[in-house]
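> Need a 3D model of the following:
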Amino acid sequence: MSARWVAHLPFTAADLPAAQHFAGTLARSLSFLSEVDPGETTVSAEDAQDVRHRVFCDLPLDGGRRCGRRFEHDGGCAARWCR
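Okay, the predicted model is just below:
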């Protein structure tokens, strides 16, 4: 089994919601790659990398899938990307 790694890719954003939106868009665009786990996407300020903010809900759903909606979303959970 391969070890899990995390890529840190600095970018600029106006605020936390904008950073979460950017990271979510990037994660979804790469979700076709089996090596990528978009549900575990987080963002942090460059000078506070130990304080991570979740992007996706990622709660377990029936059938082994996970919720792909935004973290702390309104309404029920739903799968958003396919594997």
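> Only C-alpha atoms from now on, for both contacts and neighbour counts.
Fine.
> the longest strand in the protein is where?
Taking DSSP state E as the criterion, the chain has its longest strand at strand 48-54.
> Buried residues, that strand. List them.
Under the neighbour-count criterion of 16 or more other CA atoms under 10 Å, strand 48-54 has 53-54 buried.
> can you list contacts of that strand?
For strand 48-54, contacts defined as CA atoms under 8 Å, 6 or more residues apart in numbering pick out 20, 40-45, 71.
> can you give me the strands in the protein?
Under the criterion DSSP E, the chain contains strands at 42-45, 48-54.
> possible to save those as CSV with distance to Gly24?
As requested, these are arranged in CSV below (distance: least, CA to CA, whole Å):
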stretch, distance to Gly24
strand 42-45, 9
strand 48-54, 10
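> For the comparison step, fold the sequence that follows:
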Amino acid sequence: MAHLPFTAADLPAARQFAGTLARSLSFLTEVDGGETTVSAEDAQGVRHRVFCDLPLDAGRRCVRRVDHDGACAPRQRR
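Here you go, the predicted model:
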């Protein structure tokens, strides 16, 4: 687990930043981007998920943002 302090104007901006960072590191097998969360500095026990991450067929997970509209979508295989 790693914590990376940064500033953001609001929760959507924090989720956007963290999601972009997680996706940019997705080439590393050690990184589980689906578990990415953000929290306020003074409320670190209250975590807000960035990705949906619901289980799908064949052991895959949804890679769309949390609270997305429409159906879940799996990561495309490389």
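> re earlier: can you check which part of the second structure the longest strand of the first structure sits on?
Using TM-score structural alignment, strand 48-54 of the first structure corresponds to residues 43-49 of the second structure.
> Give me the mean deviation of the matching stretch from the first structure.
Superposing on the first structure and averaging over aligned pairs (mean CA distance after the TM-score superposition for the first structure), stretch 43-49 of the second structure comes out at 0.3 Å.
> Just give me the match in the first structure for Ala73 of the second structure.
Structural alignment places Ala73 of the second structure opposite Ala78 in the first structure (criterion: TM-score structural alignment).
> Ok, Phe6 of the second structure next?
Using TM-score structural alignment, the equivalent of Phe6 of the second structure in the first structure is Phe11.
> residues near that match, how many?
Using other CA atoms under 10 Å, Phe11 of the first structure has 10 neighbouring residues.
> Against Pro38 of the first structure, how distant is it?
Going from Phe11 of the first structure to Pro38 of the first structure by CA to CA, to the nearest Å gives 17 Å.
> cool, and Gln49 of the first structure?
According to CA to CA, Gln49 of the first structure stands 19 Å off from Pro38 of the first structure.
> What of Cys77 of the first structure?
Taken as CA to CA, the span from Cys77 of the first structure to Pro38 of the first structure is 16 Å.
> Who has more neighbours out of these two?
In this comparison of Cys77 of the first structure against Pro38, neighbours counted by other CA under 10 Å, the higher total goes to Pro38 at 23 against 17.
> Selecting buried members of the contacts of strand 48-54 of the first structure in PyMOL, what would you type?
This is the PyMOL syntax for the buried subset of these, where burial follows 16+ other CA under 10 Å:
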select buried, resi 20+41+42+43+44+45+71
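> That'll do, ta.
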